[in-house]
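Novice: Sequence first, predicted coordinates after that:
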Amino acid sequence: MKAYEIVTEPINPQLYADYVLRPEAGAVTLFTGHVREWTRGIRTLYLAYEAYIPMAEKMLAKIGTEIEEKWPGTKTAIAHRIGELKIGEIAVVIAVSSPHRRDAYEANEHAIERIKELVPIWKKEIWENGTEWIGDQRRKPEEGETP
């Protein structure tokens, strides 16, 4: 296990929580992003993720550095899975430890938003009625636009 990695096997969140846990940490936040079945009324069958792995891991590490600079005393681990993922499977895990809980929560939220902005990972949604590669996941779909 590396602190910042792209993986092809199911993610064990506890490994990442254990990695960031240390005596000076009063808080550990653990975020897991899962494949959901329904998105805006359309049933998802599964997701397929692809990544440019060397750059993706570099960008995950950059996010970790940003967190450590903005919230001193934090330690972060991030993994994102690629390949075909079934409903309920974990696509991403972010573990952050910090002396105080507020920093751990804020840093964790920062991490997921930055992943969506920076990391070259592409998601294909496979629905009952079609498929689509999803680009910028932060953008809200326009009225009538397929999610």
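Specialist: Structure's in. What do you need?
Novice: Please make it C-alpha for all contacts and neighbour counts, starting now.
Specialist: OK.
Novice: What ranges does this protein have for its strands?
Specialist: 4-7, 27-34, 38-39, 42-51, 75-81, 83-86, 90-98, 121-127, 130-134 (DSSP state E).
Novice: Include distance to residue 141 and mean neighbour count when you put those into a markdown table, please.
Specialist: Shown next, in a markdown table, are the strands of the chain (distance: least, C-alpha to C-alpha, whole Å; neighbours: other C-alpha atoms under 10 Å):
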| stretch | distance to residue 141 | mean neighbour count |
| --- | --- | --- |
| strand 4-7 | 27 | 20 |
| strand 27-34 | 20 | 19 |
| strand 38-39 | 11 | 12 |
| strand 42-51 | 13 | 18 |
| strand 75-81 | 24 | 26 |
| strand 83-86 | 23 | 18 |
| strand 90-98 | 22 | 25 |
| strand 121-127 | 15 | 19 |
| strand 130-134 | 11 | 12 |
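Novice: Against that first model, consider the following:
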Amino acid sequence: MTTTLTSAVKPRAEDSFAISFAPLSLEEIYALSNDPANGAVVIMSGVVRNQTDGQPVIALEYQAYEPMALRIFYQIAADIRLSTPDVNRVVIHHRTGRLQVGEISVLVAVGCPHRSEAFEACQYAIDTLKHQAPIWKKEHWEDGSSRWVSIAACETSGENC
């Protein structure tokens, strides 16, 4: 699958996309991604971890250019449906603001009749989001220092951030 951003992509009513300051809920994401025709719901939960490359992290702060990020989310869902037309639901929600270690920063869920397609689509969605969505995070380290990084820069640089 390859993502080509077009301004004409509109979200489907059965899907859900959000960028939110409020905490994300696994139960809500599961409910939004479930459908009677599903044989599988795969959820990927991104969580703030306590270190980056051995550097102790105390918090992450996320910012997003919301209009463009949502268009990327819509396009991801459209691309998934081009390659796997029987996908029933695509849900992508991302947090903004300051998050503590252990908090959920992103939830991606795909509901589909078969598990292999659901796993593949979910992995495509999170990988593509991390490479293309205009979302930045500021790592706050234990020593009081911090740095801003694009989540896409982490993926393309080979850094484990």
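Specialist: That came through fine. Here the structure is a predicted model, which means the values were calculated and not measured.
Novice: Redo the strands of the first structure as a markdown table? Include distance to residue 21 of the first structure.
Specialist: Output for those, formatted as a markdown table (distance: least, C-alpha to C-alpha, whole Å):
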| stretch | distance to residue 21 of the first structure |
| --- | --- |
| strand 4-7 | 16 |
| strand 27-34 | 7 |
| strand 38-39 | 34 |
| strand 42-51 | 28 |
| strand 75-81 | 8 |
| strand 83-86 | 28 |
| strand 90-98 | 6 |
| strand 121-127 | 27 |
| strand 130-134 | 34 |
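Novice: right, and the ones you listed - which one's nearest residue 105 of the first structure?
Specialist: Closest approach to residue 105 of the first structure among those (C-alpha to C-alpha): strand 27-34, 6.2 Å.
Novice: now the residue located most distally from the centre of the second structure: how far from residue 59 of the second structure?
Specialist: Ranked by distance from the centre of the second structure (C-alpha atoms, centre = their mean), the top residue is residue 143, with 28.6 Å. According to C-alpha to C-alpha, to the nearest Å, residue 143 of the second structure stands 12 Å off from residue 59 of the second structure.
Novice: and stretch 45-53 of the first structure, which stretch of the second structure?
Specialist: With TM-score structural alignment applied, stretch 45-53 of the first structure matches the range 58-66 in the second structure.
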